[in-house]
Structures are given as C-alpha cells and as structure tokens.
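Student: Got a predicted structure plus its sequence, pasted below:
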Amino acid sequence: MDDAVDALVERYQELAPDCLRVAVRYEGDEHAVAFARDDVVEMYSPEEFDAKVKQLVVEGLADQPNQEQFRLYGEMNVVVRRFDNAVMVHFPRDEFAGVAVTFDRDAGPSLDTLADVGIDVLSTDDTDQ
C-alpha cells in the first residue's frame, strides 16, 4: 500500500499544488505519515502533531468499508468531511486499514474529483496485488 499512497500524494500535488496538508496510511495500531506540509507541521509541537495524526487514524478506523447497516449500498469507498478550514478524505482499504488525506478548504479541485482520483489511484494498487 505504500507505493499507492506515494502515487496518491504525487497525484494530489499535481491536482492541488500547495493545498495538500497531510497524508497518512494506517493499518491496525500502526500508521505512517506519507506526507506532511511543512507549515502544517510547524503549527504544532511534535507531540501535538502526533496526536492530530492519531485522531485522523481513529476517524478512519470508525469508517469501515463493509458496514452491515448499509450492505445494500455495497462497500464504502470514501468518506469526505468538510470543515471551515480543511477537507478530510478517508479511503477505507480493509477492515482496519486505510488512507487519510487532508487539504486546505479552498483546494482547487472539487470534492468529487478529490474522491474519484483517490479511488482510482488506490484501486490500481488493489489490481496490482
């Protein structure tokens, strides 16, 4: 999944230069920051930044791809949360694994484009395995 996350970061940097804030991949209790914009990191102490990343992971773990109550809709591919100052996009990959990406609120592409690009890039990784 690391290669797919790197490809996703690269694609988002092409689509929304300077708007990508943080990209994190997570699996179970482990996570890794694939990208963090310097000014975003500098906003926090190292402990605070780590706590923010962990909160992204917790939010992602709550969004499982297969949710029994929505089984008629199929598997969930993406969750978008829009805040006053940022957009959070989660791509659940497996029961306890996924990718979380944050953008400045005024990112150039539409939310649909951000979601579709992520699904396309990450689904390419699925077919390569």
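Tutor: It's in. Numbers count the residues shown, from 1 in each chain.
Student: For the rest of this, base every contact and every neighbour count on C-alpha atoms.
Tutor: Fine.
Student: tell me the SS of V99?
Tutor: strand (DSSP: H, G, I helix; E, B strand; the rest coil).
Student: so the nearest residue to it once chain neighbours are set aside is in which element?
Tutor: Of all residues not flanking V99 in the chain, R25 sits nearest, at 4.4 Å (C-alpha to C-alpha, 6 or more residues apart in numbering). Per DSSP states H and E, R25 falls inside strand 20-27.
Student: ok, second structure coming up, stack it against the first:
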Amino acid sequence: MSENSSEALTEFLKEQVGRHLRSVIFYDDTGGEVIYVRDDVADEYTDEDVSEVVQDVRLEAVDKPHQESLYVHGPLECTLRLFGDAVELHFPHDETSGTAVALDGEVFPMHNTFVEQCLDAMGE
C-alpha cells in the first residue's frame, strides 16, 4: 500500500460521509503525511499532536503479525476505536505503513446503539 491508496480512501470517504470526515493520515517508516484534515479539526491539533498519533498507530502496525498469530480470524485489516465524539479507524497495511482515519461519531449509528447498549449493560 502507498500514499496513493490513502488518497483514494480519502476521496471515497468524502463521497460517503462528506463533512463527517475529520482526518486521514498516511504513515510509513519514513514519517507521516496528513492527507486530509477538516479545518475545525486542524485547529485542535498541533504538529506535535499529529506526530504522537502517527507514532501510536505505527507501534500498532508493528504488532500486526503478532495480532494475526493470536487469533484464527485471518489478516488484521482494521482496528476501530470509538470515542464519545469520534471514531478512529486504523488500517495497518504492513508492519511499517498504514492509514489512520478519524470520523465524527455520528457516522457510525452502531456507536449510538449496539455499543452504547453494551456499555449500559456493563453499567458504564
């Protein structure tokens, strides 16, 4: 995978979720590149914040083979993090590269239904 695949994903997400796309970052072993960031989101993060996010997802990508060896589920294609206001998707392409996507939380109706019901069941 390459930065071009992240750019193609960005265009797809713009069509699918429109203004709910917060950001797309491509990273590899040489660094990270912000492919897209919505204006209001750009105001919330410094360059240092972006570097820390890149470092975090890069570390997760290094663990991709280990994760795949633990579970008999096939290749690890994406990790998903649900926050109160946003959804983070991480697509590790291999051990050194990937794409991180942030969406507004309302894009995932499941976030406000099934996951929320699970949290309620746990008393969270």
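Tutor: That came through fine. Worth saying up front: this structure is predicted, and the values here are computed from it rather than measured.
Student: that older thread, residue contacts, the residue nearest to V99 of structure 1?
Tutor: 2, 5, 31-34, 97-100 (C-alpha atoms under 8 Å, 6 or more residues apart in numbering).
Student: element containing V40 of structure 1, please.
Tutor: Counting by DSSP H and E, V40 of structure 1 is part of helix 38-42.
Student: Check which helices and strands the next helix or strand after that helix sits against.
Tutor: The helix or strand immediately downstream of helix 38-42 of structure 1 is helix 46-62, counting by DSSP H and E. Helices and strands touching helix 46-62 of structure 1, by 3 or more C-alpha pairs under 8 Å, 6 or more residues apart in numbering; DSSP states H and E, are strand 20-27, strand 86-94, strand 97-104.
Student: Pipe the ones you listed into CSV and attach distance to D50 of structure 1 per row.
Tutor: CSV is the format used below for the helices and strands packed on helix 46-62 of structure 1 (distance: least, C-alpha to C-alpha, whole Å):
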stretch, distance to D50 of structure 1
strand 20-27, 11
strand 86-94, 17
strand 97-104, 14
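Student: In contact with the residue most central in space within structure 1: list those residues for me.
Tutor: The centroid of structure 1 falls nearest to A100 when counting by C-alpha atoms, centre = their mean (2.1 Å). Each residue near A100 of structure 1 by C-alpha under 8 Å, 6+ apart is listed here: 22-25, 56-57, 60, 88-91.
Student: That'll do, ta.
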